[in-house]
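Trainee: Pasting the sequence and the predicted coordinates here, then a few questions.
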Amino acid sequence: MNKKELKIFLDEKAAQYENNDFIPHDPIQIPHRFDLKEDIEIAAFLTATIAWGNRKSIINNATKMMEIMGEAPHDFVINYTPEQAHLFEGFVHRTFNSIDFETFIRALKNIYTHHGGLEQVFLSGITNGDLQPAITHFKKVFFEVDHLPRTQKHVSDPSKNSAAKRINMFLRWMIRDARAGVDFGIWKSISPSLLSCPLDVHTSNVARKLRLLSRKQNDGKTLAELDKALRKMDPVDPVKYDFALFGLGAFENF
């Protein structure tokens, strides 16, 4: 395919997969249970944090997270006290355990109490029209609370050449337009043009087959290469192609 044909093909695939039928098969179903902005973003952030491995396991464990928080994430975070730490006992998703979960709740409480919320922290970290440094800034703010060093591995850092797949997925959920019914579009202060594609095994493999990527690793440099290619096709909403690339890989074995 030439560049024009490729764009037409990916536009069609993006439209095919960005619809309500996508939700029951994806962890994004967890924040879709809520209506309050703060509930949505907290549920989305925690779900995205554990979004690696088997999707059924991700959804099951994210559901447990919501149950532990009494199906009221923002209220739970704001009113959390260390005396409630026993509520997290026994929770584990791969290497994310009960200690990590409790730390994340305290970190979120600090963000909502002292930093104006998640959206404001990311907005304040954007540098020269680049959203990736905002993730590094977010990580610094997030770990202002007391924590074990091991917990830091659960928040990626683009300044260390990470593709930060899970946080970029979370940002897509929060920022992209909600008209198609999948993403939420509740962060109006940040432009979708700044988003980067969540770089997972499906998106990267399909992108390489379509010659959108030349690098073999899935790291920050590869993400920048894919960003450049996708923004040439749609500079306003480049990450709509996440649906095309992921759908082709996950559902069509492209």
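Mentor: Here it is on my side, so go on.

Trainee: from here on, contacts and neighbour counts on C-alpha atoms
Mentor: OK.

Trainee: how about the strands in the stretch 1-150 of the chain?
Mentor: 92-93, 96-97 (DSSP state E, counting those that start in this stretch).

Trainee: For stretch 237-249, report the contacting residues that lie outside it.
Mentor: Residues from elsewhere that reach stretch 237-249 (C-alpha atoms under 8 Å, 6 or more residues apart in numbering): 10-18, 172, 176, 192-193, 195-198, 202-207, 227, 230-231, 254.

Trainee: Now, these that are in helices?
Mentor: In helices, defined here by DSSP state H, the members of these are 10-17, 172, 202-207, 227, 230-231.

Trainee: What number of residues are in the vicinity of D35?
Mentor: For D35, the neighbour count with other C-alpha atoms under 10 Å is 9.

Trainee: putting a second one here so we can go through both:
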Amino acid sequence: MSQKLTKRSKQQIKKLKPFLDEWVERVEEPSYIDDDPVLFMHAFNDKEDQLLAGFFAATMAWGRRDIVIRKVRDFLDRMDNRPTEFITNFADRDAKRFEGFKHRTFKPVDMKWLVKILQSILLEYGSFQDFWAFCHQRATENSRPLMSVFHEQFFAQHPEAPQRTRKHVSNADKKSSCKRLYLYLRWAIRKKSPVDLGIMDFMPASELYIPLDVHVARQARALGLLTRTYNDWWAVEELTDALRLLDPKDPAKYDYALFGLGVAEDGIPEEYILNPNVL
């Protein structure tokens, strides 16, 4: 994408609020759950199971949603659908359960190391939420992006983890969009949602960034909310800043609107399109 894109002014962005709010209401409803990887958080009653299953679901949310759901279900089946118990009691001999597992670039060795790291986190911090809270506090104290600290502390549990496994957990220091990690936090942080569970409270929803994928970015550029042409961390910041003009307390909810517009048969109504060439 080489053409220069037009950006809406702050006042013009605010005028989009009724339109985008309507799309949030249309998309963010219980029926959304059945066809989205978030369903794996809803499948459990225990909070720790929800957080761990959700982490794997979000980490593997790469590609078509139906395929992601099938692969996550396969992986959780290999843990007897008891993620907390399996991870807490994991021994290297249990890695044989992952033999034959594959999703995109995820291989059995990656799943083994992700489980070993999560086991160390649970043993040291007591819960996955407490680990996130530690990372958030350290990021705040050092004025660093949360996902930079998360990646750093996650792999500090097992520095010997292979480089290939490290690539499956985003790092804002490398200017990644951190889409899957912020998707996970959207599920876990946003409250009073028919889709997102809101079971972690170490940070407010106002601090969430948009989970930026190619489809959301395309709709955002068409609407004039995003002018950066690469889907990187700077694009995430630009788009989230625009969405905070619409709802500073809950900018990530507009992920539903942009997603919905992307899959709608009619797409964005012509009167709202500012950059038609991106569609």
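Mentor: Yes, it's here. Everything numeric here is computed off the predicted structure, so don't read it as measured data.

Trainee: residue range for stretch 149-167 of the first structure in the second structure?
Mentor: Taken onto the second structure by TM-score structural alignment, stretch 149-167 of the first structure occupies residues 163-181 there.

Trainee: Actually, stretch 63-73 of the first structure.
Mentor: Against the second structure, stretch 63-73 of the first structure falls on residues 73-83 (TM-score structural alignment).

Trainee: and the end-to-end length of the match of stretch 149-167 of the first structure?
Mentor: End-to-end span of stretch 163-181 of the second structure (C-alpha to C-alpha, to the nearest Å): 18 Å.

Trainee: how about the helices in the second structure?
Mentor: Taking DSSP H as the criterion, the second structure carries its helices at 10-14, 17-27, 39-42, 47-59, 65-78, 83-88, 108-125, 128-141, 146-156, 163-166, 179-189, 214-223, 233-244, 254-263.

Trainee: The third one against the first structure, how far on average?
Mentor: Okay, so that is helix 39-42 of the second structure. Helix 39-42 of the second structure, aligned to the first structure and superposed, deviates on average by 1.4 Å (mean C-alpha distance after the TM-score superposition for the first structure).

Trainee: Packing partners of that helix?
Mentor: Judged by 3 or more C-alpha pairs under 8 Å, 6 or more residues apart in numbering; DSSP states H and E, helix 39-42 of the second structure is in contact with helix 47-59.

Trainee: got it, and the second one?
Mentor: Counting contacts by 3+ C-alpha pairs under 8 Å, 6+ apart, helix 17-27 of the second structure is packed against helix 254-263.

Trainee: Superpose on the first structure and give me the mean offset of the helix it packs on.
Mentor: Mean for helix 254-263 of the second structure is 0.8 Å (mean C-alpha distance after the TM-score superposition for the first structure).

Trainee: Give me the range in the first structure that that helix lines up against.
Mentor: Going by TM-score structural alignment: helix 254-263 of the second structure matches residues 241-250.

Trainee: on that earlier part again, what about the strands of the stretch 1-150 of the first structure, which gets the closest to N128 of the first structure?
Mentor: Closest to N128 of the first structure of the strands of the stretch 1-150 of the first structure is strand 96-97 (C-alpha to C-alpha; 33.2 Å).

Trainee: that older thread, and the strands of the stretch 1-150 of the first structure, which is most packed in?
Mentor: Comparing those by mean neighbour count (mean count of other C-alpha atoms under 10 Å), strand 92-93 comes out on top with a mean of 17.

Trainee: Next, the mean deviation of that strand compared to the second structure.
Mentor: Mean for strand 92-93 of the first structure is 0.3 Å (mean C-alpha distance after the TM-score superposition for the first structure).

Trainee: K10 of the second structure against L246, yeah?
Mentor: No: counting by C-alpha atoms under 8 Å, L246 is not a contact partner of K10 of the second structure; they are 9.6 Å apart.

Trainee: Settle it for me: which of these two has more neighbours?
Mentor: L246 (21 against 12).

Trainee: what's near enough to touch L212 of the second structure?
Mentor: So L212 of the second structure contacts 177-179, 231, 236 (C-alpha under 8 Å, 6+ apart).

Trainee: and with 10 Å instead?
Mentor: Going by C-alpha atoms under 10 Å, 6 or more residues apart in numbering, L212 of the second structure touches 177-180, 182-183, 218, 220, 231-233, 235-237, 239-240, 255, 258.

Trainee: V239 of the first structure versus D130 of the first structure, what's the distance?
Mentor: Per C-alpha to C-alpha, D130 of the first structure is found 14 Å from V239 of the first structure.

Trainee: who's more crowded, these two?
Mentor: V239 (26 against 13).

Trainee: Distance check, that one against W173 of the first structure.
Mentor: 11 Å.

Trainee: first to last residue in stretch 84-91 of the first structure, what's the distance?
Mentor: 14 Å.

Trainee: May I see the buried residues of that stretch?
Mentor: Buried residues in stretch 84-91 of the first structure, counting neighbours by 16 or more other C-alpha atoms under 10 Å, are found at 88, 91.

Trainee: residue range for that stretch in the second structure?
Mentor: Aligning stretch 84-91 of the first structure against the second structure (TM-score structural alignment) gives residues 94-101.
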